[in-house]
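A.B. asks: need a structure here:
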Amino acid sequence: MCAGYFLVLLDVTVVNVALPAIGSGLGTDVGGLQWVVDGYALALASLMLTSGTTGDRYGHRRVVLAGLAVFGVGSLACGLAPDVPVLVAARVVQGVGAALLLPGTLAIIGRAFPDPASRARAIGLWAGIGSLALPAGPLVGGALVDGLGWRSVFLVNVPIVLVALVWSVVAVRESRDSRAPLPDLPGMLLGALLLFAATYAFIQGGRSGAGAPQVLAAAAVAVVALLALGAAEIRRGDTAMLPPALFRRPAFGAANTAAGIMNLCTLGTLFVLMLYLQSVQGRSALNAGLAVLPLFAPLAVIAPFGGRVTSRIGARLPAAAGLLCAAMGMALLTRAQPHSAYPVLLPALLLWGIGLGVLTPAVVAAAIAAVPEERSGLASAVSNTARQTGGAIGIAVAGAVAGQPAHQGHFLRGFHTLALGSAGLYAAGTVLVLALLPGALLPTRGK
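C.D. replies: Purely as a prediction, here's the structure:
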């Protein structure tokens, strides 16, 4: 389960390092590269909520094994892709596998260790291995791209998946609850349509302009899908993929909005940052991966301590501090120029990374604490989905704002605009969490 979780999180960051090599190898522009990243993120965000319910109903072992197999097939197809459309389609397959796999890993661990103390240690190991995936992504990706080419970033997953698949067949017992509600298929399909249409509108808007007919059509589809999704979830009630009653809790809405802002700004800016480091500054893939290590290392180091602080004083102050720290880091990125030395970038990356390390456990804990205990699993899934959705939209917006790295002046102006906009969103998130999150992290007991 730890291996599966590690691979899912690794693929969130590892591909960013390979983007310039993919672009030159397959002859695509920034719009194509956005789809390479977002194909995975959109499938993951669209299916995350319903895959957990599917595991409850039909068996987590079955769903996790299917997820591992689909992820492995998608990784192999990515590594062999002859062109960008095939690569994007394979990335969607990877994302489907990741969505099937991710919720079940924790559910299986919880059932495999019924003793509370053993379960806590097992979950701590699972979380610790997962937290290493984010800083490992740029380093592993950079080394693989420089040494073996961009295809190796995907092909390296295949043997790991095979080992995890065989091991899971042997070691994992099935668990299911035939009384669990059926998956919310209308909600899943409408949510997927909303995300894909909105992402297409942003990416195509960056290529063709906001007034292009296909952009306006995609935006209209997104609006209709949003309205239809709201109506469908209200009609389904408590068994909905996104139960409306949860979002009437101000703290729950604030926590998930902050989580969405976090990934929207982080993954969007990271997409442009990696293009800046390699296509503008001319760094190698490994050098670029090393350069962003101060951004991701604090997540692995600070997040556990941030979790302890949050459990003692509540989520409001840690979340606000994390958002403000990240905002200052983003604002400092506006100092980046084509020939800026690394010390110019380092304070921005450190502040940004420290902010994320403090913010991440705070927003997750706040979302879970805002709902009744029996809905904590759903609250965690919604928080994950909010982050993945924010990341997918952020990448689409970032590429549209920055444009092509070959147009260096326009690209840098777009990079600076994106950094300032992200700093502003983080600042707005600070006001939101200070206003709506409770001072103490007390779980809600009532319905």
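A.B. asks: going forward, measure contacts and count neighbours with C-alpha atoms only.
C.D. replies: OK.
A.B. asks: What is the subsequent helix or strand relative to the helix or strand hosting Phe202?
C.D. replies: Using DSSP states H and E, Phe202 maps to helix 185-208. Counting by DSSP H and E, the next helix or strand C-terminal to helix 185-208 is helix 213-236.
A.B. asks: how much does that following helix deviate in direction from helix 185-208?
C.D. replies: Orientation note: helix 213-236 sits at an angle of 160 degrees relative to helix 185-208 (axes from the mean of the first three to the mean of the last three Cα atoms, to 10 degrees).
A.B. asks: List the buried residues in helix 213-236.
C.D. replies: Neighbour-count burial for helix 213-236 flags 214-216, 218-222, 225-226, 228-230, 232-234, 236 (criterion: 16 or more other Cα atoms under 10 Å).
A.B. asks: how about this one, so we can line them up?
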Amino acid sequence: MDRDRARWPLTLALCGGYFLVLLDVTVVNVALPQIGSGLDADGARLAWVVDAYAVPLAALLLASGAIGDRLGHRRVVLLGLAGFGAASVLCALAPSVGILVTARALQGSGAALMLPGTLALLVEETADEGARSRLVGVWAAIGGTALPAGPVIGGLLVQSAGWRAVFWLGVPVTALAVIPVLRLSREEAGRARAGTVDRAGAALLVAGLGCLVTAIIQGPGSPGLGAFLGAAAAGTAVWFVTVERRTEHPLLTVPRGARGTLAGACVVAGLMNLCVLGGLFLLTQFFQDVRGLSPLSAGLATTPAMVPLPFLGAPAGRLSARIGVWRAAALGLLVAAGGFAGIAATVGGSGYAVLLLFLALWGTGLGILTPSIVSAALLAVPGAPGVASGAGNTSRQTGGALGVAIFAAVAGPAGADGFLPHCAGLFAAGALVFALLGVLCLAVPRAPGPGPA
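C.D. replies: Okay, the predicted model is just below:
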């Protein structure tokens, strides 16, 4: 008991780091209008403020987990915390949007180094299986609160102290989190395992995703550049697959029989985040630039879509155990599709009370879908939860980065005449994507649920 009590600072530090990583996915959205006016940034550059963080986070997750296994997670988490904190200072002091985007890329790299190790160190530091399950539950619950907390915290900071306060937030959190991790001795942190890191694969993953996102964001204004970068992304993807097949230590090793099921779960997870984070990017601009709400009011306005996520995890787990993970995922997709369709129909002119109902319906579907599709990935490779988790996290973060790029490019500037019709069309497209995925999930042969949580 004394040993467990002595470890609570480390638990808080690691869970705080995880919360911060996920918080920065959404907390910046509310600050975008102020960043745009303060740094004279158009819609494409504002998309990069979000995606410069999301691209390295998505592309480096698999490699950073392997680096932690090779060098020890304590060392990698410390490096990630220090890098994230330093990049946060640079973001807060950025005099131009170019420097801000560069600093956000450094933030995303630090977040990628930090994220896998936060859970790994918690697991390594707890020998008792029951206590370990409770800690993992706490870790997941804290992460689940980051999405709904992001717009509200961002709105409070922007409204009270300006957009730079959003980035100053990361400095004290990382500074406090470093202390318990530093006190963790190298012996307690566990031994690093032998092996090598697929550096070539990691570099190609970063390059390919960066080219693809840049092609989407810059393509409407520079078709030639967009076509070139799109071709470069395709060529890099082929090169990446070739390298992964030949190396002895690929970033992702999946048994042949599990590849189809895991790929299906990753596609659903990626498209989920593509539509969700793309939609949130538009909603925060809609509430501020079109409806004229303050940053805090805009953050609160988006919370009905995010609040159900942390509360529906346990019920969704029980539902998955009863009807199967793919049927539960289908139910979540179809409910969220109804929310998407309702938002598309009301975003142009209905009052917020009507829009709130559809935002809540959207969030309820996501609350059912998220744990179900995570469980589907884990069940695809039950003997390698790290592989399933790494593939799922990478798919979700990649989908989020692409979603912001696509939605920003199609919708255009928030002040343009076509912004509202384009928003309605994008939400309608999201409804169609979710409905089709729901039908396809119903066609998957029933697999057993994950069991009672």
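A.B. asks: Next, count neighbours for the equivalent of Gly36 of structure 2 over in structure 1.
C.D. replies: In structure 1, Gly36 of structure 2 lines up with Gly23, judged by TM-score structural alignment. The tally of other residues near Gly23 of structure 1 (other Cα atoms under 10 Å) stands at 16.
A.B. asks: Please tell me how far Gly23 of structure 1 sits from Leu412 of structure 1.
C.D. replies: Going from Gly23 of structure 1 to Leu412 of structure 1 by Cα to Cα, to the nearest Å gives 19 Å.
A.B. asks: that older thread, doesn't Leu33 make contact with the match of Gly36 of structure 2?
C.D. replies: Yes: applying Cα atoms under 8 Å, one finds Gly23 of structure 1 in contact with Leu33, separated by 6.7 Å.
A.B. asks: List the contacts of the match of Gly36 of structure 2.
C.D. replies: By Cα atoms under 8 Å, 6 or more residues apart in numbering, Gly23 of structure 1 lies in contact with Asp29, Val30, Gly32, Leu33.
A.B. asks: In CSV, list the residues you listed along with secondary structure.
C.D. replies: What follows is the contacts of Gly23 of structure 1, written out as CSV (DSSP: H, G, I helix; E, B strand; the rest coil):
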residue, secondary structure
Asp29, coil
Val30, helix
Gly32, helix
Leu33, helix
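A.B. asks: mind checking what Ala107 of structure 1 lines up with in structure 2?
C.D. replies: In structure 2, Ala107 of structure 1 lands on Ala120 (TM-score structural alignment).
A.B. asks: go on, Val371 of structure 1?
C.D. replies: Val371 of structure 1 maps onto Val381 of structure 2 when the alignment is built from TM-score structural alignment.
A.B. asks: Could you do Ala303 of structure 1 as well?
C.D. replies: Checking TM-score structural alignment: Ala303 of structure 1 goes with Gly313.
A.B. asks: how close does the nearest residue to Thr236 of structure 2 once chain neighbours are set aside get to Val241 of structure 2?
C.D. replies: Nearest residue to Thr236 of structure 2, sequence neighbours excluded (Cα to Cα, 6 or more residues apart in numbering): Gly208, at 5.3 Å. Per Cα to Cα, Gly208 of structure 2 is found 11 Å from Val241 of structure 2.
A.B. asks: Gly339 of structure 2 against Trp362, yeah?
C.D. replies: Yes: using Cα under 8 Å, Gly339 of structure 2 is in contact with Trp362, at 4.1 Å.
A.B. asks: The strand or helix carrying Ala401 of structure 2: average distance to aligned residues in structure 1?
C.D. replies: Secondary structure assignment for Ala401 of structure 2, by DSSP H and E: helix 385-411. When structure 1 is overlaid, helix 385-411 of structure 2 sits 0.6 Å from its aligned residues on average, using mean Cα distance after the TM-score superposition for structure 1.
A.B. asks: Go through that helix and flag the buried ones.
C.D. replies: Buried, per 16+ other Cα under 10 Å, within helix 385-411 of structure 2: 386-411.
A.B. asks: same deal with stretch 430-445 of structure 2?
C.D. replies: Buried residues in stretch 430-445 of structure 2 (16+ other Cα under 10 Å): Gly430, Ala431, Leu432, Val433, Phe434, Ala435, Leu437, Gly438, Cys441.
A.B. asks: can you tell me the helix or strand for the fourth one?
C.D. replies: When secondary structure is defined using DSSP H and E, the element that contains Val433 of structure 2 is helix 419-442.
A.B. asks: other SSEs contacting that helix?
C.D. replies: For helix 419-442 of structure 2, the elements it packs on are helix 259-285, helix 325-346, helix 385-411, judged by 3 or more Cα pairs under 8 Å, 6 or more residues apart in numbering; DSSP states H and E.
A.B. asks: Let me have those in CSV, adding distance to Gln159 of structure 2 as columns.
C.D. replies: Listed next are those as CSV, based on distance: least, Cα to Cα, whole Å:
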stretch, distance to Gln159 of structure 2
helix 259-285, 14
helix 325-346, 26
helix 385-411, 24
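A.B. asks: Out of those, which gets nearest to Gly65 of structure 2?
C.D. replies: In terms of Cα to Cα, the element of those nearest to Gly65 of structure 2 is helix 385-411, at 8.0 Å.
A.B. asks: so what secondary structure elements neighbour that closest one?
C.D. replies: helix 43-71, helix 199-218, helix 259-285, helix 352-380, helix 419-442.
A.B. asks: what angle do that helix and helix 43-71 make?
C.D. replies: 170 degrees.
A.B. asks: What is the equivalent residue in structure 1 for Thr394 of structure 2?
C.D. replies: Match for Thr394 of structure 2 (TM-score structural alignment): Thr385.
A.B. asks: what about the residue nearest to that match when sequence neighbours are not counted, how many neighbours?
C.D. replies: Among residues not flanking Thr385 of structure 1 along the chain, Ala45 sits closest, at 5.2 Å (Cα to Cα, 6+ apart). Number of residues near Ala45 of structure 1 (other Cα under 10 Å) recorded here: 28.
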